[in-house]
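Participant: Make a model of this:
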Amino acid sequence: MINSSGRSGDAEVAIAAAAAGADVVRTLYGQRLARIDKGAGDFATAADVAAEKAILDVIRAARPEDAVLGEEGGQHGGADAERQWLVDPLCGTLNYAVASMLVAVNVALRDGAAAVADPFSGEVFCTDGETAWVRSEGADAPLVPEPATRLVDVNLDPPFPNAPGFRATDLLAHPDFVARFRPRVVSTTLALAWVAAGKRAAYITDGGDLSDSVHFAAGIALCRAAGCVVTGIDGAPVGPAGRGLVVAADAETHELLMAMICGRA
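Facilitator: From the prediction side, this is the model:
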């Protein structure tokens, strides 16, 4: 039974919804699935659609008055609703379609609770908007960002709205980056949860305002609650005038990356 009220109740709704989506993603993994063409080389699979339905069912049962924006199904309820959930049922569809397990299920209440589920590890990374933790096998542990891995995940997927001023590929060739960090490209926002959990030192992506993106809202909420440094690629706060995303486990890592980006963004 999901707690029906309060901030902690919203977190449990987010966790239950993300876990429901993850169950679908895991169950359908490796099957030949119908594809829905989105244009420009992008597509959804039947798993995306089924996972989003499972997530919506949980949210509707627990929060029937809330609006939901889903990547596949679009807007449910008023877009100007006081409470709106942002749902990305399968982040990493291209990975999933070729039987790669690097995917995430993202559920976030705008300006509130959020959860990111890893369907294959069984971990659900969570926040109530103030604190952040990971739930695994029924046990909760706090998320503790840590830069020691020196692994920086860089999103190389288009579009690149800030080019030619900023190109992620240029950063990978920067002498200071090569000397201090090791790049990773997993092509899923699961990497944001990994920054919060100390599995990555930082995450970088191009883009515009990502604060209300179904793809990024849950990961941003997690990282903020865990104490990560979260800005755009220009160092400004993430928001309506934002430009991409730089999330670092600590201030020193963020400063190093911004120094490399400076003059290019």
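Participant: contacts, neighbours, all on C-alpha from now
Facilitator: OK.
Participant: Against Ala201, how distant is the closest residue to Val107 other than its chain neighbours?
Facilitator: Leaving out its chain neighbours, the residue that sits closest to Val107 by Cα to Cα, 6 or more residues apart in numbering is Val87, at 4.8 Å. Applying Cα to Cα, to the nearest Å, the value for Val87 to Ala201 is 26 Å.
Participant: and this one, so I can compare the two:
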Amino acid sequence: MARSAILNVMVNAAIKAGRSLTKDFSEVENLQVSRKGPADFVSKADLRAEQIVYDELLKARPTYAFLMEEGGEVAGTDGQHRWLIDPLDGTTNFLHSIPLFACAIALERANEIVASVIYNPVLDELYTAEKGGGAWLNDRKRLRVAGRKSLADAVVCTGIKTQGTANDALQLRQLAHINPAVAGIRRSGSISMDMAWLASGRYDAIWEAGLSPWDVAPGLLMVKEAGGFVSDYAGSPGSVWNGQVVAGNESLQAALLKQLKGIQ
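Facilitator: Coordinates of the predicted model:
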């Protein structure tokens, strides 16, 4: 796979941040951690990684805007381009020495996601996608979503929010309703890795809500470029901005969406 210039910029930023995350991951017990909500941690590792990505992208494209998990919004002068950055998606996994986390970057152009990178430095898995160019693992393997047609044969993934959130009861009803209809349900703790694994055929479908734009954007393009379909719970393509994701191949995405629409 030949990367474009802009994708090279994104990959280099993610890999550089990944080196910092790997170093911190090996010393995770020594990290100084503060809590910013129930089971929602922010560590020096997040902040270091985000600063690295920000510096690298700003140097390469100084006119682009930013939307970052830790740093918030930074205006640009371009008017058409914006970076969406989650420097460490799966922070709780990271802080418990579970190697399922990623540095995730997406590029928005004229309100459309056109390039994305999801990088897990511990597993050495680099997922890249560009509009019209497909989705790839480590520049060598082109990704395709799994071809299973029946939910009964499917392993689906979801995110289970922490106790005390408004959607607790709804999520429990969703789990109770969908569990008998599928082959299995998984919960990894990193939506970026979930979407990358969906694109690579490891998971068959995903549903989740309560997400932020930087959670959704990198994986959204990855799944679409791997031949998958993504919508919100209403079946509309608003996932990045309303935080709802239902994704899979054409058959399973439609079947899972039908299941979810019946749960109130």
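Participant: List the TM-score for the superposed pair.
Facilitator: Superposed pair, TM-score by TM-score structural alignment, normalised by the length of the second structure: 0.85. Supporting alignment: 251 aligned residues with a Cα RMSD of 2.5 Å.
Participant: Now name the helix or strand holding the alignment partner in the second structure of the residue nearest to Val107 of the first structure.
Facilitator: Residue pairing (TM-score structural alignment): Val87 of the first structure is matched to Ile85 of the second structure. In this assignment (DSSP states H and E), Ile85 of the second structure forms part of strand 81-89.
Participant: Mean deviation, that strand versus the first structure?
Facilitator: Once fitted to the first structure, strand 81-89 of the second structure is off its aligned match by 0.5 Å on average (mean Cα distance after the TM-score superposition for the first structure).
Participant: Follow the chain on from that strand and name the next helix or strand.
Facilitator: Defined by DSSP H and E, the subsequent element after strand 81-89 of the second structure is helix 91-95.
Participant: ok, residues contacting that following helix?
Facilitator: 25, 28-29, 39-42, 46, 99-101, 189 (Cα atoms under 8 Å, 6 or more residues apart in numbering).
Participant: distance between it and the chain's centre?
Facilitator: How far helix 91-95 of the second structure lies from its chain's middle: 15 Å, per Cα atoms, centre = their mean, to the nearest Å.
Participant: Please tell me I have it right and Asp234 of the first structure contacts Cys262.
Facilitator: Yes - with contact defined as Cα atoms under 8 Å, Asp234 of the first structure reaches Cys262; the gap is 7.4 Å.
Participant: nearest spatial neighbour of Leu28 of the first structure, skipping sequence neighbours?
Facilitator: Excluding its sequence neighbours, the residue lying closest to Leu28 of the first structure (Cα to Cα, 6+ apart) is Ala47, at 6.4 Å.
Participant: what does the host helix or strand of the one you found correspond to over in the second structure?
Facilitator: Taking DSSP H and E as the criterion, Ala47 of the first structure maps to helix 46-62. Counting by TM-score structural alignment, helix 46-62 of the first structure lines up with residues 44-60 of the second structure.
Participant: Look up the average distance of that stretch to its aligned counterpart in the first structure.
Facilitator: Mean deviation for stretch 44-60 of the second structure: 1.1 Å (mean Cα distance after the TM-score superposition for the first structure).
Participant: didn't the match of Val87 of the first structure look like it was pressed against Ser212?
Facilitator: No - with contact defined as Cα under 8 Å, Ile85 of the second structure does not count as touching Ser212 (10.6 Å).
Participant: which of these two has more neighbours?
Facilitator: Using other Cα atoms under 10 Å as the criterion, Ile85 of the second structure and Ser212 rank with Ile85 on top: 30 against 16.
Participant: Quick one: residues contacting the more buried one.
Facilitator: Contacts of Ile85 of the second structure (Cα under 8 Å, 6+ apart): 50, 66-69, 103-106, 214.
Participant: what's the farthest-apart pair in these?
Facilitator: Spatially, the most separated pair among the contacts of Ile85 of the second structure is Phe66 and Cys103, at 15.3 Å (Cα to Cα).
Participant: on that earlier part again, which other helices and strands contact whichever helix or strand comes after the helix holding Ala47 of the first structure?
Facilitator: In the C-terminal direction, the helix or strand that comes right after helix 46-62 of the first structure (DSSP H and E) is strand 67-70. Secondary-structure packing of strand 67-70 of the first structure (3 or more Cα pairs under 8 Å, 6 or more residues apart in numbering; DSSP states H and E): strand 74-76, strand 84-91.
Participant: which of the ones you listed is buried the deepest?
Facilitator: Highest mean neighbour count of those: strand 84-91, a mean of 29 (counted as mean count of other Cα atoms under 10 Å).
Participant: and it with helix 46-62, angle?
Facilitator: When axes from the mean of the first three to the mean of the last three Cα atoms, to 10 degrees is applied, the directions of strand 84-91 of the first structure and helix 46-62 differ by 150 degrees.
Participant: Distance from the chain centre to stretch 8-20 of the second structure, please.
Facilitator: The answer for stretch 8-20 of the second structure is 16 Å, by Cα atoms, centre = their mean.
Participant: Now it: buried residues?
Facilitator: Buried residues in stretch 8-20 of the second structure, counting neighbours by 16 or more other Cα atoms under 10 Å, are found at 9-11, 13-18, 20.
Participant: Tell me which stretches of the first structure form helices.
Facilitator: Taking DSSP state H to define them, one finds helices in the first structure at 6-28, 46-62, 93-97, 168-172, 175-180, 190-196, 217-226, 251-261.
Participant: where's the first one relative to the chain centroid, distance-wise?
Facilitator: Shown here is helix 6-28 of the first structure, whose average C-alpha point lies 14 Å from the average C-alpha point of the whole chain (Cα atoms, centre = their mean).
Participant: For that helix, give me every contacting residue.
Facilitator: Helix 6-28 of the first structure has contacts (Cα under 8 Å, 6+ apart) with 2-4, 47-48, 50-56, 58-59, 62, 89-90, 104-109, 112-120, 124, 126-129.
Participant: And the buried ones among those residues, selectable in PyMOL?
Facilitator: Buried subset of the contacts of helix 6-28 of the first structure, written as a PyMOL selection, criterion 16+ other Cα under 10 Å:
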select buried, resi 47+48+50+51+52+53+54+55+56+58+59+62+89+90+104+105+106+107+108+109+112+113+114+115+116+117+118+119+124+126+127+128+129
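Participant: so how far is Ile15 of the first structure from the residue of the first structure positioned farthest from its centre?
Facilitator: Note on the first structure: the largest C-alpha distance from the chain mean falls to Pro175, namely 28.6 Å (Cα atoms, centre = their mean). Computed as Cα to Cα, the Pro175 of the first structure to Ile15 of the first structure distance reads 41 Å.
Participant: Map Asp128 of the first structure onto the second structure.
Facilitator: Residue pairing (TM-score structural alignment): Asp128 of the first structure is matched to Glu130 of the second structure.
Participant: Tell me who's in contact with its match.
Facilitator: For Glu130 of the second structure, the contact set (Cα under 8 Å, 6+ apart) comprises 7, 114-116, 221, 225.
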